[in-house]
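K.L.:
Fold the following and give me the result.
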Amino acid sequence: MIFVTVGSQMAFDRLVGAVDDWAESRRPGVDIFAQIGPSTYQPRALRHAHALTPAEFNAAVARADIIVAHAGMGSVLTALEMGKTLVLMPRRGDLQETRNDHQIATARWLGERPGIHVAMDETELDAALTAALAAARRNATISAYASPSLIEAVRRFVAA
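P.N.:
Next up is the predicted model:
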């Protein structure tokens, strides 16, 4: 299953529309569920909900093989903690999808890591999704907690 999430604060119609187009024309039969936020876009090929409770969100992530998201750190960390293949498409400030281009910088930085595929815009989404489908289920999880060495370093810093 592919789970698409745009976060809880705002719509991201460009991402939802691009995944909807991909599902409709390239991947009929692929199970895709999208959390689309306060979107005015009405998906044609995606099962969707505007909002999910935290429990519903976590259940959708747990069921998914691939997470498609904006480049928000909450979605990224949740996907990595659960060992999910991740496809990111950042919101853009020049399109007024966010207040600045911090997600572009985040996506570029994360795109170098295993299990994370980045589509900088809709034209790159097909390739990112195709790569993610090939790579799904081969990712290592990260811990939800800081490593003992990091905790010790922070303790030393605070004590100094």
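K.L.:
C-alpha from now on. contacts and neighbour counts both.
P.N.:
OK.
K.L.:
got the contact list for the residue nearest the centre of the chain?
P.N.:
Nearest to the geometric centre of the chain sits Ala69, at 2.5 Å (C-alpha atoms, centre = their mean). Shown in contact with Ala69 (C-alpha atoms under 8 Å, 6 or more residues apart in numbering): 4-7, 75-76, 86-89.
K.L.:
just those now: which is nearest Arg47?
P.N.:
Of all the contacts of Ala69, Val4 has the smallest distance to Arg47: 10.0 Å, by C-alpha to C-alpha.
K.L.:
Let's compare: structure for the following, please.
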Amino acid sequence: MIFVTVGTQFSFPRLLNAINAWASDNPHEKIVAQTGNTDEKYQHLEEHKFLSTKQYTNYLRQSSLIVGHAGTGTIISALEKCLPCILMVRDYKKNEHRSGHQSSMANYFKDYDGLYFIYSEYELFELLNCRNELVNAKPKTHTNKNLLIDYLGKVISKGKN
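P.N.:
As a prediction, the model looks like this:
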């Protein structure tokens, strides 16, 4: 199963439309999507606007791949569950977020195994088509949790300005 998450602050139509289009050509693949607050309907996805923590954790446990926005929660979930994760960076210039902090996140985590940062629908299709070859996400062995938390705090603070 592929689990799609767009976070809780904003929906992400560009990502959801792309995954829905891919799903229409791949009906054998079960795709569960947390879509956020949207009135859009994605006929090829099992949709949930929001999920409880228990539901979110259950879907992560069942999934073989995470697809989501490049948010901290999605990145941390992939690293904790050791799942491959395709992360589409929201484009600030397209009003997909309040700041460009997801680009900073992508730059910081770009060398982590199993985290695949993308910027276009084409890149999403390419990775989904070779999804069985993607490696699992794993934290860097030298990662210090407090350094990561400090960095994330700085990125978030910078994004609020």
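K.L.:
Give me the TM-score for these two chains.
P.N.:
Remark: TM-score between the superposed chains equals 0.81 [TM-score structural alignment, normalised by the length of the first structure]; 147 aligned residues with a C-alpha RMSD of 2.4 Å.
K.L.:
burial count for the closest residue to Arg47 of the first structure other than its chain neighbours?
P.N.:
Excluding its sequence neighbours, the residue lying closest to Arg47 of the first structure (C-alpha to C-alpha, 6 or more residues apart in numbering) is Phe33, at 4.8 Å. Applying other C-alpha atoms under 10 Å, we find 19 residues neighbouring Phe33 of the first structure.
K.L.:
Relative to the second structure, what is the average displacement of the helix or strand in which Phe33 of the first structure is found?
P.N.:
Following DSSP states H and E, one finds Phe33 of the first structure within strand 32-35. Averaged over the aligned pairs, strand 32-35 of the first structure sits 0.4 Å from the second structure after superposition, using mean C-alpha distance after the TM-score superposition for the first structure.
K.L.:
starting at the chain centroid, how far to the helix or strand encompassing Trp109 of the first structure?
P.N.:
Per DSSP H and E, Trp109 of the first structure falls inside helix 102-110. Put simply, helix 102-110 of the first structure sits 12 Å off its chain's centre (C-alpha atoms, centre = their mean, to the nearest Å).
K.L.:
same check, this time on stretch 126-144 of the second structure
P.N.:
For stretch 126-144 of the second structure, the gap between its own C-alpha mean and the chain's C-alpha mean amounts to 12 Å (C-alpha atoms, centre = their mean).
K.L.:
likewise stretch 46-58 of the second structure?
P.N.:
Relative to its chain's centre, stretch 46-58 of the second structure lies at 14 Å (C-alpha atoms, centre = their mean).
K.L.:
residues of it that come out buried?
P.N.:
47, 49-51 (16 or more other C-alpha atoms under 10 Å).
K.L.:
residue contacts, the nearest residue in space to Asp101 of the first structure that is not next to it in sequence?
P.N.:
Distances taken as C-alpha to C-alpha, 6+ apart place Gly93 nearest to Asp101 of the first structure, at 5.1 Å, with adjacent residues excluded. Gly93 of the first structure is in contact with 99-101, counting by C-alpha under 8 Å, 6+ apart.
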